[in-house]
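Trainee: Sequence isn't available, so here's the structure alone:
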């Protein structure tokens, strides 16, 4: 028997950061909004990704900085207090309870329905086969992504960690094997090494952080090795066997025994069981959207896909950015307006999430980047030049910590004389990133950037040095 429909203006499927922000925008504009969530309100970022991972990484980073600073390092005795670090992490995840997030939804006037939601035809979501929610104006799919696991003999029986396990474990594995070379792999290798694990990173390719400038991966690998991580390149796992510990068979290079293995080998969309077939789409696929996050292949202008699920960029801050755009578009269309998504920097066009949005890798050293790498810019047909500078030569950096080492690069579009990419690697460089993002997204001419004077003596003085190098070299 079909449940009696409960009608809203907007139905949001998924209560992660993207879903919460879509709902906030539509409800604030006066549209009745309900959000459906089968797990914790707040989603991956709050409980299993950004927040817990940074809580695990920050104590080790702080200790490394203190140990490199004369006068402060003499005050340090011993290593991290593991129990205190894990407790710190647990506090930031609210001990995996979502009471605070639920209260925020209530205060914002957003209804919450707990359960597994599935699309049930046009403008309809069925929750646990018990409640039918219908939308006058829009359904927003904000279901995120999940870890991708390869098909390898023995993998399922080995019960590997995924990113969720790696950020939430209450136990430090004596020996941890990390399969992968991306952000999750290097961050979790750094975190668990700082807590005492013997960590081995197994990367199939010849570098880490393959989407960043090559020097970023090189310096992060060097930092991991200095911390005691065994980093191996061109290494493929062909089979696993668990008999207490896990034995990993390595193609052409023997075996590795670990107490736990983390697979950090990519992400897949959470669209395999959300009723995609009811609207003529294939389950398990990414959803292709326009710049307002409206799904292109669904007629009627009612289905949106926001955040990881549309595969434009798998970063929390970009999902929130898309949510602000989508929310504005939903509201405009509900009012009978036709939002102009052709305006490049308009209110309804998510134009800043396709060409290298800002990202930080919170290892030691940190790696931060925005925009295009040199290779990507050249592949895009731009006439560009890279301007590099050693961060250790900047006064603020040398004062920050003894023996500061790092590197900065901007990628200059020689035709338009604007910065189209920037990468920084070194201790505490994350705070340099927003200035670079403003320069790249705002397309600020370098002749104008010359007048944006960085404070002395800060690490941001590297901007002056980069622009001087650019000017002096023509």
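Mentor: Right, received. Where do you want to start? Being a predicted model, the structure only gives us computed values, none of them experimental.

Trainee: use CA for all of it now, contacts and neighbours both
Mentor: OK.

Trainee: Can you tell me the centre-most residue of this protein?
Mentor: The residue lying closest to the centre of the chain (C-alpha atoms, centre = their mean) is residue 315, at 3.3 Å.

Trainee: Surely that residue and residue 308 touch.
Mentor: Yes - the pair residue 315 / residue 308 is scored as a contact, 7.2 Å apart, by C-alpha atoms under 8 Å.

Trainee: Okay, buried residues for stretch 445-456 please.
Mentor: Of the residues in stretch 445-456, 445, 446 count as buried by neighbour count, 16 or more other C-alpha atoms under 10 Å.

Trainee: what's the span of that stretch, first residue to last?
Mentor: Its start and end residues considered, stretch 445-456 measures 23 Å (C-alpha to C-alpha, to the nearest Å).

Trainee: Could you do stretch 259-276 as well?
Mentor: Across stretch 259-276, first to last residue, C-alpha to C-alpha, it's 39 Å.

Trainee: What strand or helix carries residue 134?
Mentor: Residue 134 is located in strand 131-141, with elements delineated by DSSP states H and E.

Trainee: So which elements touch the helix or strand just after that strand?
Mentor: Under the assignment DSSP H and E, the closest C-terminal helix or strand after strand 131-141 is strand 145-147. Contacts defined by 3 or more C-alpha pairs under 8 Å, 6 or more residues apart in numbering; DSSP states H and E place strand 145-147 against strand 267-269.

Trainee: contacts for the helix or strand following the strand it packs on?
Mentor: Using DSSP H and E, the helix or strand that directly follows strand 267-269 along the chain is strand 303-305. Residues from elsewhere that reach strand 303-305, judged by C-alpha atoms under 8 Å, 6 or more residues apart in numbering: 123, 138, 139, 140, 141, 142, 287, 289, 293, 294, 295, 326.

Trainee: distance between strand 303-305 and the chain's centre?
Mentor: 21 Å (C-alpha atoms, centre = their mean, to the nearest Å).

Trainee: Also stretch 404-413?
Mentor: Distance, centroid of stretch 404-413 to centroid of chain: 22 Å (C-alpha atoms, centre = their mean).

Trainee: Check what contacts that stretch and list those residues.
Mentor: 219, 365, 372-374, 382-392, 397-398, 418-427, 462, 466.

Trainee: hmm, 6 Å instead?
Mentor: When contacts are defined by C-alpha atoms under 6 Å, 6 or more residues apart in numbering, stretch 404-413 is touched by residues 384-392, 398, 418-426.

Trainee: Can you tell me which of these end up in helices?
Mentor: Counted as lying in helices by DSSP state H, out of the contacts of stretch 404-413, are residue 398.

Trainee: Now render the contacts of strand 303-305 as JSON lines, adding neighbour count and distance to residue 167.
Mentor: Formatted as JSON lines, the contacts of strand 303-305 follow (neighbours: other C-alpha atoms under 10 Å; distance: C-alpha to C-alpha, whole Å):
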{"residue": "123", "neighbour count": "22", "distance to residue 167": "36"}
{"residue": "138", "neighbour count": "27", "distance to residue 167": "34"}
{"residue": "139", "neighbour count": "30", "distance to residue 167": "31"}
{"residue": "140", "neighbour count": "29", "distance to residue 167": "28"}
{"residue": "141", "neighbour count": "29", "distance to residue 167": "25"}
{"residue": "142", "neighbour count": "30", "distance to residue 167": "22"}
{"residue": "287", "neighbour count": "24", "distance to residue 167": "28"}
{"residue": "289", "neighbour count": "20", "distance to residue 167": "31"}
{"residue": "293", "neighbour count": "28", "distance to residue 167": "30"}
{"residue": "294", "neighbour count": "24", "distance to residue 167": "33"}
{"residue": "295", "neighbour count": "22", "distance to residue 167": "32"}
{"residue": "326", "neighbour count": "29", "distance to residue 167": "30"}
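
Trainee: try this one next to it:
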């Protein structure tokens, strides 16, 4: 092991995914010298094993489902998907798991890239152990930003390692479709991957410990998605957990809590995430290894004046777009503190990630899509708001019928009766992912219901659901 002398920067970022890249971009734009440390591919989980490959797999699935709802196209798309072509397109979107383009972009910002494992070695100090064992010491004049994200949580089942189960990484990067696939979980990764691989030729069994799917959304979201998945051929078993799993002569055998023995070629566990902080050197600065990092709204770790935790690692909102939002806030806050400028950290200020609390949007790319922002009805009531839920079916929207025959979906807005603003909005139906930003604006800006009447939706589009929601609120 060879050790080099220390190199000083204004900012050191540990983790070069989209969140870390955005922190670096903002601090460089403010004129601060910045180093980025990355142990794998620059661009991180989202670019190579999550958002981009998963959506590349799902897009042909959704396009085919939409086409099948349209007379004139139905016969043209009755055959199966060309799975090798879908996988090849997926590979293009991951740049074939090469990060040359990301490296060129980062270099264009003026930030320096260090390849290797980054660890804290005391306040404002980071050691980088490169692939050849060389250790580089980096010091930060103003801030160290941890953007190391999360990794898949696997259950504590005897012999699981020998089974070589899939996590989200294997599910999004597989080279062929398994003939039979068991998916364990009922959240976003589980439902999206079950949707994708069922359409790409796998026979999918979905094992859900709880009562239904997508339990962090309004109940009807999971119900409509489950109904459509079952119609597509997915075998959904709720109230079911895996008691044991083995691989016998290449075949995965899972025994469930109901006593069922299920055989498959692969098994995917989509059962949660844990912070990627177990080997980060947190103990050198008085923090617990492997823990989530608790931050204030400027994304600075509580109890420190130099350490920031940005993105999934702080457990505020495990979504790429929300992490990038936090990165913009954190970069601006680091720059302001470095310059001695006033910190605008009041709610909705330039240095406060206020949207993390009550205006987080998410889209689940199943068929139908499920999209939500803000609080569900149950969450709003638990928070003490006096609210009313307003529901409409998309069958009342002319644009839905034009979108496809038999269009099925539902929308809900949760109205705060004290201030007459929206606390949350949920859409379920084909194509609704493109509706959610309008709802995000309404929730984040706290647009009064009375003003929403003047935001006229174009006819005939899916957006007309907004008019139906307002009419339902007025008339009931």
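Mentor: That came through fine. Every value quoted in this text rests on a predicted model; they were computed, and no experiment measured them.

Trainee: okay, and the strand holding residue 134 of the first structure goes to which residues in the second structure?
Mentor: Aligned by TM-score structural alignment, strand 131-141 of the first structure falls on residues 136-146 of the second structure.

Trainee: swap in stretch 388-408 of the first structure?
Mentor: Counting by TM-score structural alignment, stretch 388-408 of the first structure sits on residues 391-411 of the second structure.

Trainee: what about the matching stretch, how long is it end to end?
Mentor: 6 Å.

Trainee: Map residue 260 of the second structure onto the first structure.
Mentor: By TM-score structural alignment, residue 260 of the second structure lines up with residue 254.

Trainee: Near that match, how many other residues are there?
Mentor: 9 (other C-alpha atoms under 10 Å).

Trainee: Map the residue nearest to the centre of the first structure across to the second structure for me.
Mentor: That one, residue 315 of the first structure, aligns with residue 319 by TM-score structural alignment.

Trainee: measure that match to residue 364 of the second structure for me?
Mentor: From residue 319 of the second structure to residue 364 of the second structure the distance is 11 Å (C-alpha to C-alpha).

Trainee: in stretch 152-159 of the second structure, what counts as buried?
Mentor: Those buried within stretch 152-159 of the second structure under the rule 16+ other C-alpha under 10 Å are 152, 154.

Trainee: just how off-centre is that stretch within its chain?
Mentor: 22 Å.

Trainee: same check, this time on stretch 56-71 of the second structure
Mentor: 22 Å.

Trainee: Tell me which residues are up against that stretch.
Mentor: Against stretch 56-71 of the second structure from outside (C-alpha under 6 Å, 6+ apart): 73, 74, 90, 196, 404, 405.

Trainee: List the residues that contact the first one.
Mentor: Okay, so that is residue 73 of the second structure. residue 67.

Trainee: and it, what helix or strand is that in?
Mentor: Going by DSSP H and E, residue 73 of the second structure is not in any helix or strand.

Trainee: and the gap between the aligned partner of residue 215 of the second structure in the first structure and residue 217 of the first structure?
Mentor: Residue pairing (TM-score structural alignment): residue 215 of the second structure is matched to residue 210 of the first structure. Look at residue 210 of the first structure and residue 217 of the first structure: by C-alpha to C-alpha, they are 7 Å apart.

Trainee: Tell me which of those two has more neighbours.
Mentor: A direct count of neighbours by other C-alpha under 10 Å for residue 210 of the first structure and residue 217 places residue 217 higher, at 22 against 14.

Trainee: Could you check how far the alignment partner in the first structure of residue 445 of the second structure is from residue 418 of the first structure?
Mentor: Taking TM-score structural alignment, the alignment pairs residue 445 of the second structure with residue 442 from the first structure. According to C-alpha to C-alpha, residue 442 of the first structure and residue 418 of the first structure sit 9 Å apart.

Trainee: between these two, which one's more packed in?
Mentor: Ranked by neighbour count (other C-alpha under 10 Å), residue 442 of the first structure and residue 418 place residue 418 first, with 23 against 14.

Trainee: Looking at the alignment, what corresponds to that one in the second structure?
Mentor: In the second structure, residue 418 of the first structure lands on residue 421 (TM-score structural alignment).

Trainee: show me where the stretch 301-450 of the second structure has helices.
Mentor: Counting by DSSP state H, counting those that start in this stretch, one finds helices in the stretch 301-450 of the second structure at the ranges 320-339, 355-358, 377-382, 398-403, 436-445, 449-452.

Trainee: For the ones you listed, could you give me TSV that also reports distance to residue 5 of the second structure?
Mentor: Shown next, in TSV, are the helices of the stretch 301-450 of the second structure (distance: least, C-alpha to C-alpha, whole Å):
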stretch	distance to residue 5 of the second structure
helix 320-339	24
helix 355-358	40
helix 377-382	52
helix 398-403	62
helix 436-445	47
helix 449-452	60
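
Trainee: Nearest to residue 347 of the second structure, out of the ones you listed?
Mentor: Closest to residue 347 of the second structure of the helices of the stretch 301-450 of the second structure, according to C-alpha to C-alpha: helix 355-358, at 9.0 Å.

Trainee: and for that closest one, what span of the first structure is it aligned with?
Mentor: Under the criterion TM-score structural alignment, helix 355-358 of the second structure matches residues 352-355.

Trainee: And for stretch 166-186 of the second structure?
Mentor: Residue span in the first structure matched to stretch 166-186 of the second structure, by TM-score structural alignment: 161-181.

Trainee: Please spell out which residues along that stretch are buried.
Mentor: 161-164, 166-168, 172-173, 175-181.

Trainee: can you check stretch 335-346 of the first structure too?
Mentor: Those would be 339, 341, for stretch 335-346 of the first structure by 16+ other C-alpha under 10 Å.

Trainee: Let me see the residues that make contact with that stretch.
Mentor: Defining contact as C-alpha under 6 Å, 6+ apart, one finds that stretch 335-346 of the first structure is touched by 348, 349.

Trainee: Mind doing that once more with 8 Å?
Mentor: For stretch 335-346 of the first structure, using C-alpha under 8 Å, 6+ apart, the contacting residues are 291, 292, 329, 332, 333, 347, 348, 349, 351.
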